[in-house]
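[1] sequence first, predicted coordinates after that:
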Amino acid sequence: IYFYFSLTGCVTCLDHDEHYILTFPNGYGRQSLSLHTCIYNCRSILTVPWIELGGECSISCSKTGYNASIIFHTKPFYGGKKHRITAEIFSPNDKKPFCSIEGEWNGVMYAKYSTGENAVFIDTKKMPTIKKKVRKLEDQDDFESRCLWKDVTYNLKIRDIDAATAAKH
């Protein structure tokens, strides 16, 4: 399964009045669907299927000039690791990164600074889970995601596929 969409997001740092524009990686579902994909993608039948991120992304702040290039590496057909990520962070107007990052996007990422210092950049396994804050359905506009998809979600939860399909139209 191959999902492709192109979105740009904006993260606002209120304390510094900074806006970071970011792009997102592609998402891939690794699942054996036919003889062709079985031959092409045998890892799906030999291991547990997984969701994989792949492609290039960027993060930039027009106010500070800082930017980052990020690559989500897909697992090679033979060998290699899943969930790999590499990134380079640049100061304004610099062509050489002051920090390079590598690791797993869902695990530990390590930073290597231009000063020669190495450190753990982030360990996602040790990060606390923060519960999402969502407004009540009656306070949402008609086209906000949870309001728009509430009937589909409900019918999927009660395993009524026909009603869920009908609710999409």
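    Received the coordinates, thanks.

[2] alpha carbons only for contacts and neighbour counts from here, please
    OK.

[3] how about the helix or strand encompassing Gly29: buried residues?
    Using DSSP states H and E, the secondary-structure element containing Gly29 is strand 26-30. Of the residues in strand 26-30, those buried under the neighbour-count criterion (16 or more other Cα atoms under 10 Å) are 26-28, 30.

[4] which helices and strands sit right next to it?
    In this structure, strand 26-30 packs against strand 2-3, strand 50-61, with contacts taken as 3 or more Cα pairs under 8 Å, 6 or more residues apart in numbering; DSSP states H and E.

[5] which of the buried residues of strand 26-30 lies closest to Cys57?
    Distance from Cys57 was checked for each of the buried residues of strand 26-30 by Cα to Cα. The minimum falls on Asn26, at 9.3 Å.

[6] okay, one more to line up with it:
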Amino acid sequence: MDILAWNSLAAALIKDFDALPRPECNYLRLAFVDPDVRRLFTDWETTARTCVAYLRMDAMQYPDDPRLAALVGELSVKDPDFRKWWAAHDVAHKTCGTKTLNHPVAGTLTVDWEMLGCATDPDQQLMVMTAAPGSDSHDALHFLASWTRTTPSPATTPDLRGHS
């Protein structure tokens, strides 16, 4: 769940990833230890449980991965919910769904998310978040996108027809 790359709209929506040290750019870690990211998820418990179940799946594939073990250790010490859900051994491999976010500036947004696999590297995935065209959430994404550019141009203006 390391965040390897992002666009400016993702940073405006979730977190300014450029401001984080690289080791902290991890979706699961942010969901548990960053209070701003934690508050972002309207249904934090469902999001967090799903993240733990994804991590459990990764742990089954890579049981000796030292970075994964360090992350599990850190979160086990810092969060009792993580400890409890990790011990449950639930596994998930969901590739799409809907999240409701409570953005501190843009308000409530409902986004559909999808994980797209990489044919040449199955360990990497791209998360795409979209909002229904014409919806309040779509308008909120446009609003956030306006923060991400100073001079709009075809090369830098994101195509927001429902995408983030």
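    Sure thing, it's come through. Nothing here was measured: the structure is a model prediction, and the numbers come from that model.

[7] now what about the TM-score between them?
    Put the two chains on top of each other and the TM-score (TM-score structural alignment, normalised by the length of structure 2) is 0.25; 75 aligned residues with a Cα RMSD of 5.4 Å.

[8] out of the buried residues of strand 26-30 of structure 1, which comes closest to Arg146 of structure 1?
    So of the buried residues of strand 26-30 of structure 1, ranked by how close each gets to Arg146 of structure 1 (Cα to Cα), first place is Gly27, at 21.6 Å.

[9] mind checking how far Phe121 of structure 1 is from Ser145 of structure 1?
    Look at Phe121 of structure 1 and Ser145 of structure 1: by Cα to Cα, to the nearest Å, they are 33 Å apart.

[10] ditto for Thr37 of structure 1
    Taking Cα to Cα, one finds Thr37 of structure 1 at 33 Å from Ser145 of structure 1.

[11] out of the buried residues of strand 26-30 of structure 1, what pair is the most spread apart?
    Most distant of the buried residues of strand 26-30 of structure 1, by Cα to Cα, are Asn26 and Arg30, 12.8 Å apart.

[12] packing partners for the top helix by length along structure 2?
    Counting by DSSP state H, the longest helix found in structure 2 is helix 44-61. Contact analysis of helix 44-61 of structure 2 by 3+ Cα pairs under 8 Å, 6+ apart lists helix 27-33, helix 80-87 as its packing neighbours.

[13] ok so, going back, of Thr37 and Ser145 of structure 1, who's got more company?
    The neighbour count for Thr37 of structure 1 versus Ser145, taken as other Cα atoms under 10 Å, is higher for Thr37 (14 against 11).

[14] a helix runs through that one, doesn't it?
    Yes: residue state for Thr37 of structure 1 (DSSP: H, G, I helix; E, B strand; the rest coil) corresponds to a helix.

[15] where along structure 2 do the strands fall?
    Using DSSP state E, the strands found in structure 2 span residues 96-103, 107-117, 125-130.

[16] could you check how many residues crowd around Arg29 of structure 2?
    Other residues within reach of Arg29 of structure 2 by the criterion other Cα under 10 Å amount to 21.

[17] distance of it relative to Val72 of structure 2?
    With the distance defined as Cα to Cα, Arg29 of structure 2 ends up 9 Å from Val72 of structure 2.
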